[in-house]
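**Q** this is a predicted model, with the sequence first.
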Amino acid sequence: MKRNYKWLTLLLLLVFAVSITGCGGTKPAAEGGKDDYVVKLGYYNCDHMIGAVVGEAAGIYEQMGLKVKLFGNGKVPQAMAAGQMDVGYIGTRGLMASRPKGAPIKVAANNHIGGSMYLVVANDIKSPQDLIGQPLGIGNEPEKSEDWPVYAKTLGIPVEGSNYKCIEFDSDQAAYLALKTGQIKGFTCCDPWASMAEYEGTGYIMATYMEMMTGDEKQMGSCCVYSMNENFKKEHPELARKMVQAHVEALKYVYTHPIKSARIFAEYYHVPEEVALRTIYKKCVAEGRTLTWKIDEGQMRFAMKVYQNEKLMDEVPAYEDVIDIEFYKSCNLEDFDKFIKEKVDPVFPVGMSYEDWKKKAKEIDA
């Protein structure tokens, strides 16, 4: 995912740790008693993190006997890296970059594969070449980002930022507002802001970043993961497993109850319900089954290969140092592929049109 990784400096981590002292750290459960610990779960303003809010609003955490406090749209990667949050939906690259710096977090389950990132441009941009020399929300050094080089190479335009008026925004929402008000001619983002541009008619998606690329090699990688604080996992092992299971139930809910999930998404992300629906359709049908809890070693290792070859990280850690596969297996999770084949494919097959999907979804969630 497109993110600014300057937060990985130790100074920023310490500053942030102080700023959220109210969150506290983990503490051991009382021996032989019920674990009433309140789990701190973070997510940020990207559609890939929908599982966090669905878990709360659909009552999944409560049904599983979990006490969870959500921290939305804040500095979740920093909090996780500083050891001040228990569980977080964060970018795979950010997690892996933080491990060599001592961050006490590992991948507990997957969350989203592929990029599902978008290059959104103004309506008066008729060809990729029209972007050259224009103000774009693609970051100050787009050639060092994960997604921009893929867009540029696919569209046949220069990768180097010197060919554009590059602007760094602190959020996708801010970039969208800049496009809407005519300050920029394009920007890269995750949803719901690409769907918002289409919904409001302020722009259109020129390119989609799905597969990662290094040289001539392209393959699906891991975009963002369900990360967990190692101290929380050690001190609250049963709660930790339940949290992963709740993550699974939340994603299953999104696939099987898209209308209800869209209403939740619209409320938490402050967008129209139609935009939320378009967003969920992209993730669950149009672009395949990109929301997933399944850890695919091939996808993870390819992502790490891209980080290494494209010099997107100072130091790429060992696979075993970022993926806690034994903990993942101990959670006894439902098989993702079997779930999709039995519960999703017969109802919402890949390739289904948006209108047919929405009609069927309304029949389920009348």
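**A** Yep, it's here. Residues are numbered from 1 along each chain as shown.
**Q** drop to CA atoms for contacts and neighbour counts, all remaining ones
**A** OK.
**Q** let me see the ranges of the strands in the stretch 201-350 of the chain.
**A** 203-209, 212-214, 217-219, 222-229 (DSSP state E, counting those that start in this stretch).
**Q** ok, which stretches of the stretch 251-366 of the chain are helices?
**A** Assigned by DSSP state H, counting those that start in this stretch, the stretch 251-366 of the chain shows helices spanning 258-269, 273-281, 297-309, 325-330, 336-339, 354-364.
**Q** closest to A81 out of these?
**A** helix 297-309 (18.6 Å; Cα to Cα).
**Q** who touches that closest one?
**A** 93, 212-214, 219-222, 312-313, 315-316, 319 (Cα atoms under 8 Å, 6 or more residues apart in numbering).
**Q** want to compare, so here's the second one:
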Amino acid sequence: MDKKIIGISAIVIVAVIAVGAYYLTTPDDGVVKIGYLAGDYDAALIVANVTGMYKSEGINVNITPYNDDRELITDMASGKVDVAYMDVANVLKYIEKGVPVKIISSSQNGGSGIIVSNHSGVNSINDLRGKVIATPGEDSIQYILFNNYLKKNGISIDDLNVSSHSVSSVNKSIQKGKVDVAVIYEPYVTINQNEGSKLLLNSDALYPNHPNCVMIATDGFISKHPNETRKVVQVHENATKYLNNSTGWVYNKVPMDSVKDPALKRYYFDNVSLVYGLDDDFKHNVDDFMKILVDLGNLKQPIPQEKIFWQGS
């Protein structure tokens, strides 16, 4: 059996047993535990924390970064994390497998792109055969977007030389000639352009306004703490509006280790869509994206909205 399937199945067993048991038996310490995948799309979370927005809403938070979505979802199952920011493809995968979480807000749309070496000779999607192509991995949104775009253009991803690669080091691999093409996410799309690579296709070209990062919470936390759930969603909305309306200085509060240049950081923020809420348009976009996941074999079948979205919005 595939190791990924074994791993996900184990997570489901832990999740179904542990989430309910945790919220029934563990004393409430009054702290909302928030996890996120270390990267770029948690800007609203970071800004909300450093500007005191949680405190203003009377919420005590403990925020923890993670490097792996499986570790994060396992900690949600064990009660170590109540709320998390995660990419929507992985969230849908875990919900299909039975992990008891709900999407409580949108967070980011877009933010992906295809970068090519200036020496690769790649000027269109038809030039990819025979080239070394790097992606963050087969479970990533970038791989899914890429695979879908290829399929629409009559190209099978199986006919290309595609492999997983660390996004943070992909530019060095491009400069050394080890990689010709990289399908990556922000801020690395911007970083690689700044360091000499060229943009072949951005998110809008691959899939306009596609959902990317979402905010989720465990069913146990939602049912036991409905008011706190509403408050963390409100804080996310406030922080997103704060970022979207900023004249620039606030971006320096987002501690992206990979982006030191304030001007470059601002350029990155101009190329992603920071969003909030669960309106009908967003739910429709998730439904459309889910059809792609089914078509590509990432999901077995579409998931009903009531199993995906928080009903308290």
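**A** Yep, it's here. From a predicted model like this one, the values you see are computed outputs, not experimental measurements.
**Q** out of the helices of the stretch 251-366 of the first structure, nearest to K144 of the first structure?
**A** Nearest to K144 of the first structure, of the helices of the stretch 251-366 of the first structure and by Cα to Cα, is helix 297-309 at 10.3 Å.
**Q** buried sites along the closest one?
**A** 299-300, 302-308 (16 or more other Cα atoms under 10 Å).
**Q** can you give me the angle it makes with strand 222-229?
**A** 100 degrees (axes from the mean of the first three to the mean of the last three Cα atoms, to 10 degrees).
**Q** could the contacts of helix 297-309 of the first structure go into JSON lines alongside distance to M64 of the first structure and neighbour count?
**A** Putting the contacts of helix 297-309 of the first structure into JSON lines (distance: Cα to Cα, whole Å; neighbours: other Cα atoms under 10 Å) gives the following:
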{"residue": "R93", "distance to M64 of the first structure": "30", "neighbour count": "23"}
{"residue": "M212", "distance to M64 of the first structure": "36", "neighbour count": "24"}
{"residue": "M213", "distance to M64 of the first structure": "40", "neighbour count": "24"}
{"residue": "T214", "distance to M64 of the first structure": "42", "neighbour count": "17"}
{"residue": "Q219", "distance to M64 of the first structure": "36", "neighbour count": "16"}
{"residue": "M220", "distance to M64 of the first structure": "33", "neighbour count": "18"}
{"residue": "G221", "distance to M64 of the first structure": "31", "neighbour count": "26"}
{"residue": "S222", "distance to M64 of the first structure": "28", "neighbour count": "30"}
{"residue": "L312", "distance to M64 of the first structure": "39", "neighbour count": "18"}
{"residue": "M313", "distance to M64 of the first structure": "38", "neighbour count": "19"}
{"residue": "E315", "distance to M64 of the first structure": "39", "neighbour count": "15"}
{"residue": "V316", "distance to M64 of the first structure": "36", "neighbour count": "19"}
{"residue": "Y319", "distance to M64 of the first structure": "31", "neighbour count": "13"}
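**Q** just the closest of those to I60 of the first structure, please.
**A** Among the contacts of helix 297-309 of the first structure, and counting by Cα to Cα, the member closest to I60 of the first structure is S222, at 25.0 Å.
**Q** what does that closest one align to in the second structure?
**A** Matched by TM-score structural alignment, S222 of the first structure corresponds to P211 in the second structure.
**Q** apart from its neighbours in sequence, what residue is nearest that match?
**A** Spatially, and ignoring its direct neighbours in sequence, P211 of the second structure is nearest to N109 (4.6 Å; Cα to Cα, 6 or more residues apart in numbering).
**Q** could you measure the one you found against N209 of the second structure, distance?
**A** 6 Å (Cα to Cα, to the nearest Å).
**Q** now do the contacts for V159 of the first structure.
**A** 142-143, 148-149, 152-153.
**Q** just the strands of the stretch 201-350 of the first structure: most buried one?
**A** Mean neighbours per residue, mean count of other Cα atoms under 10 Å, is largest over those for strand 222-229, with a mean of 27.
**Q** which residues sit against that one?
**A** Contacts of strand 222-229 of the first structure (Cα under 8 Å, 6+ apart): 1, 48, 80, 83, 85-93, 95, 104-115, 244, 299-300, 303.
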